[in-house]
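# starting from these lines, generate the structure:
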Amino acid sequence: MSESVYKIINLVGSSTTSWEDAATSAIDRASQSLRDLRIAEVMKLDIKIEKGKPAQFRTNLKLSFKYQD
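Sure thing, here's the model as predicted:
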């Protein structure tokens, strides 16, 4: 039986439109340099406020990927 090892990293994506777009942005960027992404777990959502209005949605993710042989 083959055993696997996974690495977990934290990422923060941002978007001016939504938390979903912020998460997608972080995953898209990570996929450019990491292979075999597995699971993204949302750890925290927050909004940067400027002049009393939402300016940026931020999604903090815990992202796992498989170590390659």
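# CA only for contacts and neighbour counts going forward, please
Fine.
# which residues does stretch 9-17 contact?
Residues from elsewhere that reach stretch 9-17 (Cα atoms under 8 Å, 6 or more residues apart in numbering): 21-26, 55-64.
# cross the residues you listed against helices and list the overlap.
21-26 (DSSP state H).
# which of those sits closest to Leu34?
Leu34 lies nearest to Ala26 out of the ones in helices among the contacts of stretch 9-17, by Cα to Cα, at 11.9 Å.
# need the contact list for that closest one.
Ala26 makes contacts with 11-14, as judged by Cα under 8 Å, 6+ apart.
# how does it look with 10 Å?
When contacts are counted by Cα atoms under 10 Å, 6 or more residues apart in numbering, Ala26 touches 10-15, 40, 58-61, 63.
# please give the structure of this sequence too, so both can be compared:
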Amino acid sequence: MPDKTYKIVEVVGVSDDSVQQAVRNAITKASQTIRNIDWFEVGHIRGSVNKAGAPTFQVEVRIGFRLEGNAVV
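This is a model prediction of the structure:
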């Protein structure tokens, strides 16, 4: 079995369109500076409503990525 060690970061994705797009935005932005992203987990979902009644979605996303380097013996 391969030796894998993961680091987890939490980011908040935002979208005016949908919860799903907020998750995609979070992963896309994180992938600009993080390599080896393998999985994500959605935590809290929240949002705001502007004066016109339009929602903005905010999604807390935990992103797991593999740490690089040799296996620890």
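# TM between them?
Here the TM-score for the pair of chains, by TM-score structural alignment, normalised by the length of the first structure, is 0.89; 69 aligned residues with a Cα RMSD of 1.4 Å.
# ok, back up a step: out of the contacts of stretch 9-17 of the first structure, which is nearest to Asp46 of the first structure?
Each of these was checked against Asp46 of the first structure using Cα to Cα; the closest is Arg58, at 5.3 Å.
# which residues does that closest one contact?
Applying Cα under 10 Å, 6+ apart, we find Arg58 of the first structure in contact with 12-23, 26, 44-48.
# among the residues you listed, which ones are in strands?
Judged by DSSP state E, the contacts of Arg58 of the first structure include 12-15, 44-48 as members of strands.
# make a ChimeraX selection of whichever of the residues you listed turn out to be buried.
ChimeraX command restricting these to the buried ones, with burial defined by 16 or more other Cα atoms under 10 Å:
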select :12,13,14,15,47
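# assign Thr28 of the second structure to helix, strand or coil.
Recorded secondary structure, Thr28 of the second structure: helix (DSSP: H, G, I helix; E, B strand; the rest coil).
# what's around it, how many residues?
Residues near Thr28 of the second structure, counting by other Cα atoms under 10 Å, number 13.
# got the contact list for the nearest residue to Phe40 of the second structure once chain neighbours are set aside?
The shortest distance from Phe40 of the second structure to any non-neighbouring residue, by Cα to Cα, 6 or more residues apart in numbering, is to Ile63 (4.4 Å). Ile63 of the second structure is in contact with 6-11, 26-27, 30-31, 34, 37-42, counting by Cα under 10 Å, 6+ apart.
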